[in-house]
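Undergrad: Coordinates only, no sequence provided:
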């Protein structure tokens, strides 16, 4: 009787762990997918910026009629690329580090070092999302509009700060999970394809 109840309990625990594991894998795939597609957003912005700046230069120097939005838009879109690129860089493991030392570590050693790196990423991301989000809400409530360039609501322009912070934070969490997985199990986290 006791053995049967232990077997049933073990099966229930295994089933629960399988469900949790499946949910974690699905979440990781979703976060990776979103950040993977950000390079398309960045590419489209680069193409748009190229044409816009080309047009603005032509309009300014040949027709003496520069666009009113060119300068403001180019700065804003550059900021968008930087914030959207944070999560993508984390996904591809392309953030700056001192590789001369890092490359000499074992996979487990790299994961331990990366855990400390993630703490700094989280310390950066939390204010970006928290204060950036509260600033966006304040601008939205005030109805503040930009006085130069596009003349759009400022909350739209500043929305990229919490959005980019969220992308980076989620991707850092995924990497953090993978590092913990490697440290605990001794194996790299294998993603489902």
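TA: The structure has been received and is ready for your questions. Keep in mind that what you see is a predicted model, and the values were worked out from it rather than measured. Numbers count the residues shown, from 1 in each chain.
Undergrad: alpha carbons only for contacts and neighbour counts from here, please
TA: Fine.
Undergrad: So residue 67: helix, strand or coil?
TA: Following DSSP: H, G, I helix; E, B strand; the rest coil, we place residue 67 in the coil state.
Undergrad: Verify the stated contact: it with residue 56.
TA: Yes. Counting by C-alpha atoms under 8 Å, residue 67 touches residue 56, with 6.0 Å between them.
Undergrad: what about the two, which has more around it?
TA: residue 56 (20 against 15; other C-alpha atoms under 10 Å).
Undergrad: Comparison target below:
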């Protein structure tokens, strides 16, 4: 468990630290979109590219946010609980998250395989291939699932009085 947690946490930490600077790419794309619409002929690719960049930013940054505890919690009672009770609750609820991510991964893989098999393209004027962003979604969901398993292992370790 220690090795798994160390490897997955290291991968998601490093990738998250790199992906967090993707917001500047999104800003640059949207800035170019505004400038081109104001002063030149509008660029056809900018808004869809900004959407793709935002999907990549969100999907690849999610595991890092989970690892850092930056996700939003409904904290009506949780803050008053003991660390042991929090670990029990977290270990139980992360099972639902893992089920959801498993279903999401199944759908993402099916969608990505369809996009690869049939060279699916967007229905916009720019018509980019869809498989690159769908593969990013598959990678992001896979990393999120691996991070959820890592968090489960950390919760189990906390229940046993061990720090991972």
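TA: Everything's here; your move. This is a predicted model, so every value here is computed, not measured.
Undergrad: what TM-score do we get after superposing?
TA: Taking TM-score structural alignment, normalised by the length of structure 2 as the basis, the two superposed chains have a TM-score of 0.90; 164 aligned residues with a C-alpha RMSD of 1.7 Å.
Undergrad: for the aligned residue in structure 2 for residue 27 of structure 1, what are its contacts?
TA: Aligned by TM-score structural alignment, residue 27 of structure 1 pairs with residue 4 of structure 2. Counting by C-alpha atoms under 8 Å, 6 or more residues apart in numbering, residue 4 of structure 2 touches residue 150.
Undergrad: again, 7 Å this time
TA: By C-alpha atoms under 7 Å, 6 or more residues apart in numbering, no residues touch residue 4 of structure 2.
Undergrad: element containing it?
TA: helix 2-19 (DSSP states H and E).
Undergrad: Repeat that for residue 60 of structure 2.
TA: Going by DSSP H and E, residue 60 of structure 2 is in helix 46-68.
Undergrad: give me the stretch of structure 1 that the helix or strand that that helix is followed by matches.
TA: Going down the chain from helix 46-68 of structure 2, the next helix or strand is helix 83-117, by DSSP H and E. On structure 1, the counterpart of helix 83-117 of structure 2 by TM-score structural alignment is residues 107-141.
Undergrad: Next, the buried residues of that stretch.
TA: 107-112, 114-115, 118, 121-122, 125, 128-129, 132-133, 135-136, 139 (16 or more other C-alpha atoms under 10 Å).
Undergrad: what's the distance between the spatially most central residue of structure 2 and residue 77 of structure 2?
TA: With distances taken as C-alpha atoms, centre = their mean, structure 2 has residue 59 as the residue nearest its mean C-alpha position (2.6 Å). Shown here: residue 59 of structure 2 relative to residue 77 of structure 2, a distance of 29 Å by C-alpha to C-alpha, to the nearest Å.
Undergrad: Show me what residue 130 of structure 2 lines up with in structure 1.
TA: So, by TM-score structural alignment, residue 130 of structure 2 is matched to residue 154.
Undergrad: Now do the contacts for its match.
TA: 139, 144, 145, 146.
Undergrad: and the gap between the first one and residue 162 of structure 1?
TA: In this structure, residue 139 of structure 1 and residue 162 of structure 1 are separated by 13 Å, where distance is defined by C-alpha to C-alpha.
Undergrad: what's the answer for residue 66 of structure 1, then?
TA: For residue 66 of structure 1, the distance to residue 162 of structure 1 - C-alpha to C-alpha - is 32 Å.
Undergrad: go on, residue 145 of structure 1?
TA: Distance from residue 145 of structure 1 to residue 162 of structure 1, by C-alpha to C-alpha: 19 Å.
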